[in-house]
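> Pasted the sequence and its predicted model underneath.
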Amino acid sequence: MTVITRIVAGTRTFPGKCGSCARKYVTFPGKWLARTGAWVRDGGDLECVPVVRKDGRTDEQLREVKITRGFQRWPAGSVLIEFGDTRVLCAASVTEGVPRWRAGSGLGWVTAEYAMLPSATNTRSSRESVKGKIGGRTHEISRLIGRSLRACIDLAALGENTIVIDCDVIQADGGTRTAAITGGYVALADAITWLGAAGRLADPQPLSAAVSAISVGVVDGRVRLDLPFEEDSRAEVDTNVVATDVGTLIEVQGTGEGATFTRSTLDKMLDMALAGCAELSRKQAEALALPYPGELPEPQSGKKSKGGK
């Protein structure tokens, strides 16, 4: 006899192992023994039952992802990206010239700034600009976004132009940095289109790959993709993975929050994260397949970006 663990569509689910996919739970028909308060298997084949999370997703499922281009009028690239209830505004602004330490090199520069609105979380947080000090977390995430997006661009092809990606969290429900990277790439791609139309690129194709990012972790002993705050806040292992659309890795950040984890768990997390990034890359491509959402500039006659041949 096995004590019931949960009810699934009229059947009963017991601890077990599916031979085909190694899920932790399987279900089979049985009968109720009132005397012992237990179910006993009553023949029939074992049937694999996906374990459903609080928001209705399976372990390997992304939250609903929406990418809205042209959300703001003025930036060369502007994207509102939504990972479930997490919403981040990503704006790519273009300026001619580069920082002083890079001037005369013929190379461009891409950098990022990350911030959260005071009302982005369930309790208001003070603006860091009012405090007069940028927090360590903000610095860390800003640098992560910047170096992730620089990994996909030929800075020589960009010429001596600077693109700043501003990522402002409107609403936070976990995964804000991964949403910022994913949306930031789409904003960057639109900014490149804008620069190309203006005739300010040293090479017309500076982007070498698409970049996306996703969180993955261990929650309740299970590897799960795209953690909302409810899961992230109690995860035993928390990992962020940044990857390209061809499946190569840019960055992996993984931490045992409440427990150590094995190499096999790490491999499973990476496999799940790369599958998630592949799906995000498809959504990015679908969004970018639409026409540029704003007005493109006229080419600058007789002028080419510094560093161009």
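Structure's in. What do you need? Residues are numbered from 1 along each chain as shown.
> C-alpha from now on. contacts and neighbour counts both.
Noted.
> Number of residues surrounding the closest residue in space to residue 246 that isn't next to it in sequence?
Take residue 246 and drop its neighbours on the chain: the residue closest to it by Cα to Cα, 6 or more residues apart in numbering is residue 209, 7.5 Å away. Other residues within reach of residue 209 by the criterion other Cα atoms under 10 Å amount to 18.
> shouldn't residue 209 be in contact with residue 244?
Yes - judged on Cα atoms under 8 Å, residue 209 makes contact with residue 244 at a distance of 6.0 Å.
> Quickly list what's touching both of the two.
Contact criterion Cα atoms under 8 Å, 6 or more residues apart in numbering; residues bridging residue 209 and residue 244 by contacting each: residue 152.
> in the stretch 101-250 of the chain, which spans are strands?
Assigned by DSSP state E, counting those that start in this stretch, the stretch 101-250 of the chain shows strands spanning 109-116, 161-171, 211-219, 222-225, 237-244, 249-256.
> and the comparison structure, right after this:
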Amino acid sequence: MARQYRRANDALRPIKITRHFQHGPAGSVLIEIGRTRVICAASIEDRVPFFLRGTGTGWLKAEYALLPSATETRTPREAAKGKQNGRTQEIQRLIGRSLRAVMDLSALGERTVTIDCDVIEADGGTRTAAITGAFIALVEACDSIYKKGDIFPVTGYAAAVSVGINQANEPVLDLCYEEDSEALVDMNIVMREDLELIELQGTGEGRTYSRSELNTLLDLAQKGIRELIAYEKDALGMELVWRVGRVG
């Protein structure tokens, strides 16, 4: 089946990462993966939730929002409804878990990092793009408090990607909205650079799938994660790429 951008089944969509997209946050990124575009920002406050007070340990939390005009059919603002829907809550928890998995929270001190991910255009993979972009914003933010000789709070690289099985029963990487809406099997996978899994969300949408197919999809995800982390490193450049995982 022909894919968007005439790409192979194991190819990512075109990627563009713009750092310092906003002036206010300690770290900010515009990440564009195909037609999906997400603003990711990281802000740091000198306080922690009550359950961490006096422990010397920091925290990271995430918020996610889809702008009303991000999709072809307008999505009403959740603020106007007075509450977040279940999907929003699930995604922001996923972003938080994914980034905390590559952090030394004690190295933050008693500070809280808040990650804001705002989708300005959605064409599939908004949660995976948010995680990948937010990682870069997080590194930028942590650099603003880092002092020589300290442990850098971000201990390793992480990224996220979608994989699935399409209507032709072919495994595919990085699904756009059309592919995602028709997929027989759909997965979102988050991994560290060492390819240890952080999270795997997999669903048989149109049929069940075998252990062998799962292994194929995991291999495909690993390929995509490696490429996405290479993009992260390119975006951070020599200025910051060496900070990640630094002790002292």
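Received it, and whenever you're ready, just let me know what you need. Remember, predicted model here, so these are calculated numbers, not experimental data.
> For the two chains, what TM-score is obtained?
TM-score for the superposed chains, counting by TM-score structural alignment, normalised by the length of structure 2: 0.93, backed by 239 aligned residues with a Cα RMSD of 1.4 Å.
> just to revisit the earlier point, now the strands of the stretch 101-250 of structure 1 as TSV including mean neighbour count?
Written out in TSV, the entries for the strands of the stretch 101-250 of structure 1 read as follows (neighbours: other Cα atoms under 10 Å):
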stretch	mean neighbour count
strand 109-116	22
strand 161-171	24
strand 211-219	28
strand 222-225	22
strand 237-244	24
strand 249-256	14
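> Can you check which of the ones you listed gets nearest to residue 141 of structure 1?
Shortest distance between residue 141 of structure 1 and the strands of the stretch 101-250 of structure 1, using Cα to Cα, is found for strand 109-116: 6.6 Å.
> In structure 2, what range does the closest one match?
Strand 109-116 of structure 1 falls opposite residues 59-66 of structure 2 when the two are matched by TM-score structural alignment.
> Any chance of CSV for the strands of the stretch 101-250 of structure 1, columns distance to residue 138 of structure 1?
CSV is the format used below for the strands of the stretch 101-250 of structure 1 (distance: least, Cα to Cα, whole Å):
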stretch, distance to residue 138 of structure 1
strand 109-116, 6
strand 161-171, 11
strand 211-219, 17
strand 222-225, 23
strand 237-244, 16
strand 249-256, 16
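> So for residue 292 of structure 1, which of these sits nearest?
Of all the strands of the stretch 101-250 of structure 1, the one in closest proximity to residue 292 of structure 1, counting by Cα to Cα, is strand 161-171 (17.5 Å).
> Now tell me what touches the closest one from outside.
85-98, 107-117, 119-121, 146, 176, 180, 184, 187-188, 191, 305.
> show me the residues around the equivalent of residue 288 of structure 1 over in structure 2 that make contact.
Under the alignment defined by TM-score structural alignment, residue 288 of structure 1 is paired with residue 236 of structure 2. For residue 236 of structure 2, the contact set (Cα under 8 Å, 6+ apart) comprises residue 136.
> rewinding a little: how close does the match of strand 109-116 of structure 1 sit to structure 1?
Compared with structure 1 after fitting, stretch 59-66 of structure 2 has a mean deviation of 0.5 Å; criterion: mean Cα distance after the TM-score superposition for structure 1.
> What is the distance between that stretch and the centre of its chain?
Taking the mean C-alpha point of stretch 59-66 of structure 2 and that of its whole chain, the gap between them comes to 11 Å (Cα atoms, centre = their mean, to the nearest Å).
> For the lengthiest helix in structure 1, buried residues please.
Here the longest helix in structure 1 is taken by residue count, with DSSP state H as the criterion, and it is helix 263-288. Judged by neighbour count (16 or more other Cα atoms under 10 Å), helix 263-288 of structure 1 contains these buried residues: 266, 268-270, 272-281, 283-284, 287-288.
> now stretch 65-76 of structure 1
Residues of stretch 65-76 of structure 1 classed as buried: 65-67, 69-72, 75-76 (neighbour count, 16+ other Cα under 10 Å).
> and for that stretch, what are the contacting residues?
With contact meaning Cα under 8 Å, 6+ apart, stretch 65-76 of structure 1 is reached by 77-84, 91-94, 183, 186-187, 190-191, 194, 283-284, 287, 293-294.
> excluding its backbone neighbours, what's nearest the equivalent of residue 165 of structure 2 over in structure 1?
Using TM-score structural alignment, the equivalent of residue 165 of structure 2 in structure 1 is residue 218. Nearest in space to residue 218 of structure 1, with sequence neighbours left out and distances taken as Cα to Cα, 6+ apart, is residue 237 at 4.9 Å.
> if I look at that neighbour, how far off is residue 117 of structure 1?
27 Å (Cα to Cα, to the nearest Å).
> Alignment lookup: residue 134 of structure 1 to structure 2.
Under the pairing rule here (TM-score structural alignment), the equivalent of residue 134 of structure 1 within structure 2 is residue 84.
> Contact partners for its match?
residue 78.
> same deal with residue 83 of structure 2?
The contact partners of residue 83 of structure 2, by Cα under 8 Å, 6+ apart, come to none.
> So which bit of structure 1 is stretch 105-122 of structure 2 matched to?
Residues 155-172 of structure 1 are where stretch 105-122 of structure 2 aligns, with TM-score structural alignment as the criterion.
> can you give me the helices in the stretch 1-150 of structure 1?
128-131, 136-150 (DSSP state H, counting those that start in this stretch).
> highest average neighbour count across those?
Of all the helices of the stretch 1-150 of structure 1, helix 136-150 carries the top mean neighbour count, a mean of 18, counting by mean count of other Cα atoms under 10 Å.
> after superposition, how close is that helix to structure 2?
After superposition onto structure 2, the mean distance of helix 136-150 of structure 1 to its aligned counterpart is 0.2 Å, using mean Cα distance after the TM-score superposition for structure 1.
> what does stretch 266-275 of structure 1 give?
Here stretch 266-275 of structure 1, set against structure 2 after superposition, deviates by a mean of 0.4 Å using mean Cα distance after the TM-score superposition for structure 1.
> Touching the match of strand 109-116 of structure 1 from outside, list them.
Residues outside stretch 59-66 of structure 2 that contact it (Cα under 8 Å, 6+ apart): 48-49, 75, 88-89, 91-93, 95-96, 99-100, 105, 108, 110-120.
> Count the neighbours of the alignment partner in structure 1 of residue 50 of structure 2 for me.
Structural alignment places residue 50 of structure 2 opposite residue 100 in structure 1 (criterion: TM-score structural alignment). A count of neighbours around residue 100 of structure 1, defined by other Cα under 10 Å, yields 7.
> any idea how far residue 100 of structure 1 lies from residue 208 of structure 1?
26 Å.
> What of residue 223 of structure 1?
Applying Cα to Cα, the value for residue 223 of structure 1 to residue 208 of structure 1 is 31 Å.
> Same check on residue 157 of structure 1?
11 Å.
> So which of those two has more stuff around it?
For residue 157 of structure 1 versus residue 208, the count of surrounding residues by other Cα under 10 Å is larger for residue 157: 22 against 12.
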